[in-house]
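J.: any chance you could fold what I've pasted below:
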Amino acid sequence: MRHDIQPNERAYTTKEVAEEVGIATPTVRKYGQMLERYGYEFFKDGDRRIFVKTDVDALIAIRDTDKPLNEITKELVQLQKERLEAPPETEVAAPGTYDNSLQDPNQLKDFMRALASELAAAREMNVQLSNDMAQLKTTVSRLQQDHHVISSGVGNSAQKTQAKLEKLKEQQENQYETLLEQERQRSEMLQQELQNMREEQKKEWQMQNDFNKRLEQTVQHKPQGIFGKLFAMFRE
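T.: Next comes the predicted model:
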């Protein structure tokens, strides 16, 4: 148990230590937890740490060191143990002096004022945290809404794009079918024209053949003359 407090020595709250050392209040708590983890002792009022000058000096040493935090912390814990185990060179407060010092009206008044300030700071921090949480919830809600809007927009855009692609595909298929039907009709027309030409040619050949036969028959029934000789010449 600590017994190194001096008579009428000033007690510091966490906030006052932060202002004295020039570091943030959460940093003071962090350093205090590290020191306690390796065996450092603080004066306590319930769960609250009460800092004295040696504690402030320890925090300044941590602040200004170039060593790793665990190393300097262990050194400070060892120094405190050696200081507490060493025989007192001057009269020091006996165990309970701390409590007696706080019974002094002025000291008690200062201590209560410090606690009130600490409580006010804690309430202010809680209010700030509540406001930050509310703002964070609002931001998250807006982000969720924006995500929903973006997702809906992407979904609608994808549906519209798919509908356009399907419509374009249907138009291309219809156009292909139309071109194919036109080509088929054109092919049928060409085939019909070719068939008509063949029939016409066949008719002309038939007519020519009939004419030749009639001419030959006519010539054969007439007396031989100049036409007969000519016909004979064509036959040869």
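
J.: going forward, measure contacts between C-alpha atoms and count neighbours the same way
T.: OK.

J.: ranges for the helices of this protein?
T.: Assigned by DSSP state H, the chain shows helices spanning 14-21, 25-37, 53-64, 69-85, 97-102, 105-221, 226-235.

J.: what comes up buried for the fourth one?
T.: Yep, that's helix 69-85 we're talking about. Of the residues in helix 69-85, 72-74, 76-77, 80 count as buried by neighbour count, 16 or more other CA atoms under 10 Å.

J.: out of these, which one sits closest to residue 95?
T.: Residue 95 lies nearest to residue 80 out of the buried residues of helix 69-85, by CA to CA, at 16.5 Å.

J.: could you measure the closest one against residue 54, distance?
T.: With distances taken as CA to CA, to the nearest Å, residue 80 is found 9 Å from residue 54.

J.: same check, this time on residue 22
T.: Residue 22 is 16 Å from residue 54, by CA to CA.

J.: how about residue 143?
T.: Look at residue 143 and residue 54: by CA to CA, they are 50 Å apart.

J.: residue 173 too?
T.: Applying CA to CA to residue 173 and residue 54 gives a distance of 91 Å.

J.: so for the protein, the centremost residue is which one?
T.: A centroid search over the chain (CA atoms, centre = their mean) returns residue 147, at 10.7 Å, as the residue closest to the centre.

J.: residues touching it, list them.
T.: The neighbourhood of residue 147, defined by CA atoms under 8 Å, 6 or more residues apart in numbering, contains no residues.

J.: mind listing what residue 25 touches?
T.: Applying CA under 8 Å, 6+ apart, we find residue 25 in contact with 14-15, 17-18.

J.: pull the number of nearby residues for residue 95.
T.: When neighbours are defined as other CA atoms under 10 Å, residue 95 has 13 of them.

J.: here is the second sequence; please produce its structure so I can put it next to the first one:
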Amino acid sequence: MRHDIQANERSFTTKEVAEELGIATPTVRKYGQILERNGYEFFKDGDRRVFVQSDVESLQAIRDTDRPLNDTAEDLVAEQKERLANYNHSDIALPDRPDTLPQDPNQLRDAFAFLANELAATRETNLQLTQSLDEMKSTVSRLKQDHHVISSAIGNSSQKTQSKIEKLTNEQRTYYEALLEQEKEKSESLQEELKAIREQQEKEWQQQNNFNKRLEEKIQRPQGTWGKLLSLFGK
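T.: The predicted structure is shown next:
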């Protein structure tokens, strides 16, 4: 496990490293994965990498290398292991009781330096967590506002659509009622015409029937041919 953080040493997020090196955030993650596959150790906040200055320098070396990335990563891993092996803080063991604190001033200084480093790292992690929480709250608030705007827009659109549908329905109903009335009037007019035709036909049939009766009566009377004809057309 890494233990080489310095007192008040700054830590970097992935985004900050990307800005520092002038590369994309996914590229930082890619370089980090290459280093880890070869044995490099990063400080971690859960699953998220926390970078210190030495890590930034290692990523810069990966960025600027002309050699295969894995070869450069192996060299960087070897350098890190050597640096960690020579770091004195790994040998510090703090006693549990105040009366057993080391009396050697150098040991006390190393112990306090170790505590200061750990405290600085903890503060930096807490700061990053606070910033992440603030960003998350801001994102949630923005999403709520967007949801409200979208919901309002959908509601207004639905209301307008319903109004249009009702208007079209009423217009269609009025149109069909007017069309039905027109057809009804045409039907009544046609019936009147048919009635007039039937009455005219009945009148003509009656006249024809009367004519036929008179003709039959004239034929049955003993009169001359000319008299019969004259009597028929004289009536």
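
J.: can you give me the TM-score here?
T.: The pair, once superposed, lands on a TM-score of 0.52 when counted by TM-score structural alignment, normalised by the length of structure 2; 153 aligned residues with a CA RMSD of 4.0 Å.

J.: coming back round to it: compile the helices of structure 1 into CSV and extend it with columns for distance to residue 43 of structure 1.
T.: Below are the helices of structure 1 laid out as CSV (distance: least, CA to CA, whole Å):
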stretch, distance to residue 43 of structure 1
helix 14-21, 12
helix 25-37, 11
helix 53-64, 10
helix 69-85, 13
helix 97-102, 9
helix 105-221, 13
helix 226-235, 150
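
J.: tell me the buried residues in stretch 209-224 of structure 1?
T.: residue 219.

J.: show me how far that stretch is from its chain's centre.
T.: On the basis of CA atoms, centre = their mean, to the nearest Å, stretch 209-224 of structure 1 sits 105 Å off its chain's mean C-alpha point.

J.: what of stretch 202-209 of structure 2?
T.: That offset, for stretch 202-209 of structure 2, works out to 84 Å (CA atoms, centre = their mean).

J.: superposed on structure 1, where does that stretch end up, distance-wise?
T.: After superposition onto structure 1, the mean distance of stretch 202-209 of structure 2 to its aligned counterpart is 3.6 Å, using mean CA distance after the TM-score superposition for structure 1.

J.: could you do stretch 171-190 of structure 2 as well?
T.: Per aligned residue, stretch 171-190 of structure 2 averages 1.3 Å (mean CA distance after the TM-score superposition for structure 1).

J.: any idea how far that stretch is from the chain center?
T.: Remark: stretch 171-190 of structure 2 is offset 49 Å from the chain centroid, using CA atoms, centre = their mean.

J.: do stretch 100-112 of structure 2 as well
T.: The answer for stretch 100-112 of structure 2 is 60 Å, by CA atoms, centre = their mean.

J.: check which residues of it are buried.
T.: Buried residues in stretch 100-112 of structure 2, counted by 16+ other CA under 10 Å: residue 111.

J.: and what of stretch 15-28 of structure 2?
T.: Buried residues in stretch 15-28 of structure 2 (16+ other CA under 10 Å): 17-18, 28.

J.: now those residues in CSV, with distance to residue 213 of structure 2 and secondary structure?
T.: Below are the buried residues of stretch 15-28 of structure 2 laid out as CSV (distance: CA to CA, whole Å; DSSP: H, G, I helix; E, B strand; the rest coil):
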residue, distance to residue 213 of structure 2, secondary structure
17, 125, helix
18, 122, helix
28, 122, helix
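
J.: between these, which is closest to residue 111 of structure 2?
T.: When the buried residues of stretch 15-28 of structure 2 are compared against residue 111 of structure 2 (criterion: CA to CA), the nearest one is residue 17, at 30.5 Å.

J.: my read: the closest one touches residue 56, true?
T.: Yes - contact criterion CA atoms under 8 Å: residue 17 of structure 2 and residue 56 qualify, at 6.7 Å.

J.: hang on, the earlier thing: need the buried residues of stretch 15-28 of structure 2 in JSON lines with distance to residue 164 of structure 2, can you?
T.: Formatted as JSON lines, these follow (distance: CA to CA, whole Å):
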{"residue": "17", "distance to residue 164 of structure 2": "56"}
{"residue": "18", "distance to residue 164 of structure 2": "53"}
{"residue": "28", "distance to residue 164 of structure 2": "55"}
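
J.: list just the nearest of these to residue 163 of structure 2.
T.: Among the buried residues of stretch 15-28 of structure 2, residue 18 lies closest to residue 163 of structure 2 (CA to CA), at 53.5 Å.

J.: show me what the closest one lines up with in structure 1.
T.: Under the alignment by TM-score structural alignment, residue 18 of structure 2 pairs with no residue in structure 1.

J.: is it true that residue 18 of structure 2 touches residue 30?
T.: No - in this structure residue 18 of structure 2 lies outside contact range of residue 30 using CA under 8 Å: 11.5 Å.

J.: so who does residue 202 of structure 1 touch?
T.: Applying CA under 8 Å, 6+ apart, no residues contact residue 202 of structure 1.

J.: cool, and the one 10 residues further on?
T.: With contact taken as CA under 8 Å, 6+ apart, residue 212 of structure 1 is in contact with no other residue.

J.: if I look at it, how far off is residue 218 of structure 1?
T.: 10 Å.
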